[in-house]
Each structure stands twice: as structure tokens, then as C-alpha cells.
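**Q** here is the input, now give the coordinates:
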Amino acid sequence: MRLRPEPFPQTWEQSVDQWLTYLRAAGRMPSTIKTRRVKLWGFVHYLAGKPPENVTRTDCEKWMGREGLSAETRKGIRATLTSYFDWCVDHDLRSDNPAIGLPHVAGSKPHPRPCPETGIREAMDGLSERDRLMVRLGAELGLRRGEIAKVSGRDVVGPADNALLRVVGKGDKQRLIPLPQDLAVRIRQTGDGWLFPSRNDHGISHLTAGRVGKIVGSALPQSYGTHSLRHRAATQAYLATHDLLAVSTLLGHSSVATTQRYVAMPPEELRKVVSSLRVHA
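**A** Below is the predicted model:
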């Protein structure tokens, strides 16, 4: 059973609803909108009844500057408050944006963490046919968990021996990914239906991204999840091609710089580099 989101106080409710509508109109992903709402609700709860027109920059700094927060969490808070109060200024609910001067967050870039090949093989041995497909779509095609959840027979284009999978990623950006023949045949068997239909409504809808994440995460080695399969796909694709732009296109990244954070360089590859640099007497 899905929990209903916590309601906002009456003084915030209307403006927040309209701001969330604005985010949807701007094409933001549902997961992004949900995250923004949760972060704003936490801030409003912290304010203990203060209405939006009375929020100060100090309020924003204190909430963002709490101890124990990760750099990513601080970035999310900054983005949420800046966006909401920008909307308030645009709609004459405030004359200023109290979050506009919040500091940019300095943080170390996350390191790639591909799931080990042995962990993937062991997981595949104990999974059902359905769940093995989930793992393959993540490890071989680099799909996000939300993209895995939404795969349908309608998304396969072209003949089986040269088929492509149409994927709609973040920001509704579409990309076409070449499909192994056996995957193309299997996905097409669903016709116009979902590859991973929900049992709650007899297949009218697909499994949620969260459900896919739980299924895959419980099968992989501890602390590895669906995103580690995406890192695995990026790493193997780069080692096979040494073409970062191609890997970026496969993953649906808007920037090659993002892709660089997904590619793990195995020690043996670095050893080759160091060996090539040896000074011969």
C-alpha cells in the first residue's frame, strides 16, 4: 500500500500545489518532483508554522547547514528552495528570493561502483526468468530502474536480428539502444503489453521503479543495487570501445562528464599504462 504524502500547512498548500504543477509543466520527471516535494515539506515542518512570505535567508541557511547532511542532500535542498521561491517571486507572492544567496555546495565526485561480474553471475543463477531479464537490462543495456520497469513490446523497432529498443529517459529524452536478438524476441512476446506488468491491476500498469530496485537489489551482493549494473555496463562498454561519447549515448547522458563518473578503470588497465611509461636504460 502506498503512503499518502504528508500535507502542507494551509498557508503553504496552494502555492506548493501550483509550484508542483509548474514543475510538471516544465517536463520534470515524477521522481524529481516527488523528491522536491519531500525536501520542501521537511523545510516547512522545520519552520513550525512560519508562512512562505516570512521566510528569511537565515531560515534557509540553517536548514541547509544542519550537521550530518551529505553534499548531495545539501545540493538538493538548495535546488528545491531556490526553485520554489523563484516561482513565488514570479507570481508576486514575494518580492525577493531568500534562497538566492545560498552557497554552492562543494563535494567530491562520486566514484564508479560497478557490480562485480561474479556477483552478477551468482545472482542470475538463483533468479526467475523475469528477474534475470531485469538484471540483463541493467547490466547489458545500462538502463535505469525506472527505464527497466517501463519496457514494453511496443518499444522494440526493426527486425529481430537488428532490433533497437526505444527508451525514454530523464527529461523525456529518447534514445535507441541495439538489442541482442534473444532479448528482442523475448520483449516482443509481450505484444503491446509491459515486460514487467503489475499484478495489482492485472497488467494494466507496469511495476514501479522502486519495486524493480528491490527485486534486483535483493539478488545482488550486499550494498549493490540496480545503479551498480548501470556502472557495470558503462565500464564494460568503455573497455570494449574506448569511446566515451558512444558510452554516454548508450546511457542517455546529456554530458560526457557525467559518463566519466560511471566508468571504473580496472587495475589491470592502469598497469598497462604504467608499464608503457617505463624508462628503459
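
**Q** drop to CA atoms for contacts and neighbour counts, all remaining ones
**A** OK.

**Q** could you give the number of residues near residue 126?
**A** For residue 126, the tally of surrounding residues (other C-alpha atoms under 10 Å) stands at 11.

**Q** how much space between it and residue 132?
**A** In this view, residue 126 and residue 132 are 9 Å apart by C-alpha to C-alpha, to the nearest Å.

**Q** quick one, helices of this protein?
**A** Secondary structure of the chain (DSSP state H): helices at 10-25, 30-47, 57-64, 71-90, 117-125, 129-139, 145-149, 181-188, 209-219, 226-241, 244-251, 256-260, 267-276.

**Q** the ones you listed into JSON lines, with extra columns for mean neighbour count and distance to residue 202?
**A** Shown next, in JSON lines, are those (neighbours: other C-alpha atoms under 10 Å; distance: least, C-alpha to C-alpha, whole Å):
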{"stretch": "helix 10-25", "mean neighbour count": "14", "distance to residue 202": "28"}
{"stretch": "helix 30-47", "mean neighbour count": "16", "distance to residue 202": "23"}
{"stretch": "helix 57-64", "mean neighbour count": "16", "distance to residue 202": "44"}
{"stretch": "helix 71-90", "mean neighbour count": "19", "distance to residue 202": "37"}
{"stretch": "helix 117-125", "mean neighbour count": "14", "distance to residue 202": "26"}
{"stretch": "helix 129-139", "mean neighbour count": "20", "distance to residue 202": "16"}
{"stretch": "helix 145-149", "mean neighbour count": "23", "distance to residue 202": "15"}
{"stretch": "helix 181-188", "mean neighbour count": "17", "distance to residue 202": "18"}
{"stretch": "helix 209-219", "mean neighbour count": "17", "distance to residue 202": "16"}
{"stretch": "helix 226-241", "mean neighbour count": "23", "distance to residue 202": "25"}
{"stretch": "helix 244-251", "mean neighbour count": "19", "distance to residue 202": "31"}
{"stretch": "helix 256-260", "mean neighbour count": "16", "distance to residue 202": "38"}
{"stretch": "helix 267-276", "mean neighbour count": "10", "distance to residue 202": "48"}
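
**Q** and this one, so I can compare the two:
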Amino acid sequence: MEVHAAIEAYARHLDRVRRLSPATVRAYASDLRDLAAALPPDSEMADVDLEHLREWQWRSTSRGDARSTLARRAAAARGFFAWAVEEGLVESDPALRLTTPKRGRSLPKVATRPAVETVLGELGARAAEGDPLALRDHAVLELLYAAAIRVSELCGLDISDLDRDRRTVRVVGKGSKERVVPFGAPALNALDAYLVRGRPVLAARREGQPQQSLPAAALFLGARGARLTPRAVHATVTREFGPALEADAVGAHTLRHSAATHMLDGGADLRAVQEMLGHASLGTTQIYTHVSAERLRAAYRLAHPRA
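**A** I've put the predicted structure just below:
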């Protein structure tokens, strides 16, 4: 089979059989298409050997790609050729001896509690004026921080996923795993205001119908009434937290990282935080203990006379 055709078949396998997230499937497929572009034209799967793969890695390194990118690409290649062996597309796996560059440990950037309180307070003041987008943005950021959910999980929420009485939200995480996450009264108040005064206006923009006739699916809507996208949420986080943080500290998961760190700072149990975040491995959650420890060391260096 030709390499390009095999890559498309593998992407369908990741989506339909492995049920990986769309973002993961896109990333792996993009990596493998980059591999195909580095091969001779019209290469067949049986033509690819370890030297081709190492040449591809060298090109990526020469471009200055991050170690995390190199590690992901190596994982994509290994998974692809292991699948190809199972499917009988190749007799032997050329990626078995492909090494994975060690990933450097980088701590997630987090906002301080005062910074979060300031930004959410300013958003709440703007939302009180009744602008539907301000009401939505306030509810979005309050829920991201309160529930520490992923941006993709937030964008996939439907109104029916909210349980106002219990103050919980049902989210579908990686691997289509569901979990129920609590949130606090400030987030509930922001959601109520958005659902009553913001969402009906946004929904009416799409439907072109009276505000009484509303679609009953997506919780968060964009400016034109469609389901809110992760890119729009990222833009909102960057816009609101950019002035309060350094540029490289702002990202789509800023509030998720901040919430996890603040919970551990406040004495939350690590396994409870793991369950709330939806991490499959406790080791993934432990990165936030390193953030807390680093913040403590920084405070010590600044404040202790014998630091």
C-alpha cells in the first residue's frame, strides 16, 4: 500500500476504533504526513526502513522542533508501523529501534489567586451591564476555573450536562471517558446570568427566530449562535489574562493549571485532584505538586532572611 493511503487508513482507525480525541488524531496524522513528505515520491509502505525514519527525525531536529514534538512524532511513527504490521501492510516494523528523545520537564504556567480574582471580578462587572458576549465570557472563565476542565470539554458541553441543584457538570474527556465535576456558587451565578440574559440572544442570531424558539443543545454559543470553539476560548483567555500575566504564561489551559495548583496549595488530596482533572495517571497530576513546591521556594528566596 502507498504510504499516503496507509496514513489516511490509520487516522480512521485512531478515530473509529481507538476512539482518540479529534485533536490527537489530527496531530498524529499531521506528523505522519510530514513523514510521507520526507520520503521519495509515491513510496510504498514496504519501502520505508529505519534510515528513512532517522532521516525524518534529523530534519525535524534541524528545524528546531521542540523535544516534546520530536517525542510525539516518534510515538506516532511507532504506533503507525505497529498497526501496519498487524494489518499485514509490512512484514517487519522499521520503527522498533526508533529512539524517543527525552522530554524536558517544564512546569505549567499558572496565574496567582489575586490575578484570577481580579480578572474574574472585572469580567463580572462587564457582564452585569448585560452584553451577551460578556455574560458568556464571564460564565466560560468562571466554569473553567471552578471545575478545572479542559477547553475541549467545555466546548462540548450541552445544557443537559449541567446539574444546578448539585452544582456539578458532566464532561466527556479523553478516550470518551465521562466524569462528573463540581463547581462553586460564583460559577453557578455566572451560568445562570448567561443562560437567562446571554444565551437566548446569541441563539436567536443563528436561528433568526423569536428568542422563545431556542436550540436546546450547546451550552456555550459563539457570536453568531453556533457552538463555541476552542480557538475562541483560547482567544478569550489570552485577551483577559494577557495584561495580568507574561505573554508566554497565557494559554488555553491557564485556568485549568491554575485551579489544580490552587487546590493543592489549599491542601486538597492529590488523588481527588486527579479524579477532578480526569487524569488517567497520578503521575500526570503530580506535576502540579512541583509547581506548588517551586512557588514555595520562590517565596522563601524572597522573604527568608537566610535564603
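
**Q** returning to that earlier point: of the helices of the first structure, which is nearest residue 97 of the first structure?
**A** helix 71-90 (5.3 Å; C-alpha to C-alpha).

**Q** just give me the mean distance for the closest one relative to the second structure.
**A** By mean C-alpha distance after the TM-score superposition for the first structure, the fitted helix 71-90 of the first structure averages 1.1 Å away from its aligned residues in the second structure.

**Q** that helix corresponds to what range in the second structure?
**A** Using TM-score structural alignment, helix 71-90 of the first structure lines up with residues 67-86 of the second structure.

**Q** chain center to that stretch, what's the gap?
**A** Taking C-alpha atoms, centre = their mean, to the nearest Å, the mean C-alpha location of stretch 67-86 of the second structure is offset from the chain mean by 21 Å.

**Q** now do the same for residue 26 of the first structure: its match in the second structure.
**A** Checking TM-score structural alignment: residue 26 of the first structure goes with residue 18.

**Q** again, but for residue 252 of the first structure
**A** Per TM-score structural alignment, residue 252 of the first structure is aligned with residue 278.

**Q** verify the stated contact: that match with residue 179.
**A** Yes - at 7.2 Å, residue 278 of the second structure counts as touching residue 179 under the criterion of C-alpha atoms under 8 Å.

**Q** so between those two, which is more surrounded?
**A** Neighbours per residue (other C-alpha under 10 Å) separate residue 278 of the second structure from residue 179, with residue 278 holding more: 23 against 14.

**Q** sorry, back to before: overlap in contacts, residue 126 and residue 132 of the first structure.
**A** Applying C-alpha atoms under 8 Å, 6 or more residues apart in numbering, one finds that no residue jointly contacts residue 126 of the first structure and residue 132.

**Q** show me what residue 235 of the first structure aligns to in the second structure.
**A** That one, residue 235 of the first structure, aligns with residue 261 by TM-score structural alignment.

**Q** counting neighbours, what do you get for the closest residue to that match other than its chain neighbours?
**A** Setting aside the residues directly before and after it, residue 261 of the second structure is nearest to residue 288 in space (C-alpha to C-alpha, 6 or more residues apart in numbering), at 5.5 Å. Residue 288 of the second structure: 25 surrounding residues under other C-alpha under 10 Å.

**Q** quick one, what contacts residue 288 of the second structure?
**A** Residue 288 of the second structure sits in contact with 107, 108, 257, 260, 261, 264, where contact means C-alpha under 8 Å, 6+ apart.

**Q** pretty sure the fifth one contacts residue 290?
**A** No - contact between residue 261 of the second structure and residue 290 fails when scored by C-alpha under 8 Å: they sit 9.2 Å apart.

**Q** contact partners for residue 150 of the second structure?
**A** 144, 173, 253, 256.

**Q** what lines up against the first one once you look at the first structure?
**A** Using TM-score structural alignment as the criterion, residue 144 of the second structure maps onto residue 138 of the first structure.

**Q** distance of that match from residue 45 of the first structure?
**A** Taking C-alpha to C-alpha, one finds residue 138 of the first structure at 37 Å from residue 45 of the first structure.

**Q** likewise for residue 223 of the first structure?
**A** The separation that residue 223 of the first structure has from residue 45 of the first structure, given C-alpha to C-alpha, amounts to 31 Å.

**Q** with residue 165 of the first structure instead?
**A** For residue 165 of the first structure, the distance to residue 45 of the first structure - C-alpha to C-alpha - is 44 Å.

**Q** what do you get for residue 114 of the first structure?
**A** Counting by C-alpha to C-alpha, the gap between residue 114 of the first structure and residue 45 of the first structure amounts to 38 Å.

**Q** name the nearest residue to residue 187 of the second structure, sequence neighbours excluded.
**A** residue 142 (5.0 Å).

**Q** how much space between the one you found and residue 157 of the second structure?
**A** According to C-alpha to C-alpha, residue 142 of the second structure stands 15 Å off from residue 157 of the second structure.

**Q** same thing with residue 90 of the second structure?
**A** Taken as C-alpha to C-alpha, the span from residue 90 of the second structure to residue 157 of the second structure is 42 Å.

**Q** what does residue 107 of the second structure give?
**A** 28 Å.

**Q** the two: which has the busier surroundings?
**A** Each of residue 107 of the second structure and residue 157 has its neighbours counted (other C-alpha under 10 Å); residue 157 has more, 20 against 13.

**Q** who touches the counterpart of that one in the first structure in this structure?
**A** In the first structure, the residue matched to residue 157 of the second structure (TM-score structural alignment) is residue 151. Counting by C-alpha under 8 Å, 6+ apart, residue 151 of the first structure touches 167, 187, 194, 195, 196.

**Q** across to the second structure, which of the residues you listed hold up?
**A** For the contacts of residue 151 of the first structure, the aligned pairs still in contact in the second structure (both residues aligned by TM-score structural alignment, their matches' C-alpha atoms under 8 Å) are 167, 194, 195, 196.

**Q** what residue lies at the spatial centre of the first structure?
**A** Centroid check for the first structure by C-alpha atoms, centre = their mean gives residue 144 as the closest residue, at 6.4 Å.
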